[in-house]
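> Build me a structure from this.
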Amino acid sequence: MVRLPLTPAEVERGQRLGALLRRARGERSMLETALDARVSPETLRKIESGRVATPAFPTIAAIADVLGLSLDAVWAEINQPVHGVEPTGSGRDPGERLVS
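All right, here's what the predicted structure looks like:
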């Protein structure tokens, strides 16, 4: 499967997600959080650093649950308007597809 490059909006959402998870984790260790969420510490580190801008939904759901975050709160945080522009989805043409 060939993955299209991330749009600037997707990169920014990934950075917001990472910042939210770091704040929610607080003083709790990354290792403890990752193990409780049943994800690898490396995966959590990449998400928190924004290196994985579009993690799988089950991964985010598990981490959010461990941190006591609602998925509604996560969604609201990562989809804040950027410079007065409302988010419109992926930022890609609706007819555009992933190539496999």
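> Please count neighbours and contacts with C-alpha atoms only from this point.
Will do.
> Tell me the buried residues in the longest helix seen in the chain?
As assigned by DSSP state H, the longest helix anywhere in the chain is helix 8-25. Across helix 8-25, burial judged by 16 or more other C-alpha atoms under 10 Å covers 9-22, 25.
> Also this sequence, please, to line up against the first:
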Amino acid sequence: MVRLPLTPAEIERGQRLGALLRRARGERSMLETALAARVSPETLRKIETGRVATPSFPTIAAIADVLGLSLDAVWAEIHQPERGDEPIRSARDARERLAS
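Next comes the predicted model:
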């Protein structure tokens, strides 16, 4: 399988996600957090540093759960409407946009 190069928007979103997870982790060790989320410490490190800009949903859900973050909060933090996009005003709008 060939992976397409990431767009600048995907790279930026990955960096925002990593920063959010680092802030939420606080003083908790990366090893402790990764083991609690059942992901490898290397995976968590790559996500936090933005090297994995598009991690899988189950991975993010597990890490967010361990850190006490709601997925809505994660989405709100990392999603920035692209030029020309209408702003998301509700959770329903977000679900509809994800489904399209």
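> ok, back up a step: mean per-residue distance, the helix or strand following the longest helix of the first structure to the second structure?
Counting by DSSP states H and E, the next helix or strand C-terminal to helix 8-25 of the first structure is helix 30-37. Compared with the second structure after the fit, helix 30-37 of the first structure shows a mean deviation of 0.2 Å (mean C-alpha distance after the TM-score superposition for the first structure).
> Which elements pack onto helix 30-37 of the first structure?
Helix 30-37 of the first structure is packed against helix 41-48, helix 57-67, with contacts defined by 3 or more C-alpha pairs under 8 Å, 6 or more residues apart in numbering; DSSP states H and E.
> can you tell which of the ones you listed is closest to V2 of the first structure?
Among those, the nearest to V2 of the first structure by C-alpha to C-alpha is helix 57-67 (19.6 Å).
> Hmm, L17 of the first structure is touching K46, no?
No - applying C-alpha atoms under 8 Å, one finds L17 of the first structure not in contact with K46, separated by 11.0 Å.
> what sits against the spatially most central residue of the second structure?
In the second structure, the centroid-proximal residue (C-alpha atoms, centre = their mean) is L17; its distance is 4.2 Å. L17 of the second structure is in contact with 47-48, 50, 74, 77-78, counting by C-alpha atoms under 8 Å, 6 or more residues apart in numbering.
> Of those residues, which ones are shared with the first structure?
Counting by both residues aligned by TM-score structural alignment, their matches' C-alpha atoms under 8 Å, the members of the contacts of L17 of the second structure that carry over to the first structure are 47-48, 50, 74, 77-78.
> Just to confirm, what residue range of the first structure does stretch 57-72 of the second structure align onto?
Under TM-score structural alignment, the match for stretch 57-72 of the second structure in the first structure covers residues 57-72.
> Done for today, thanks.
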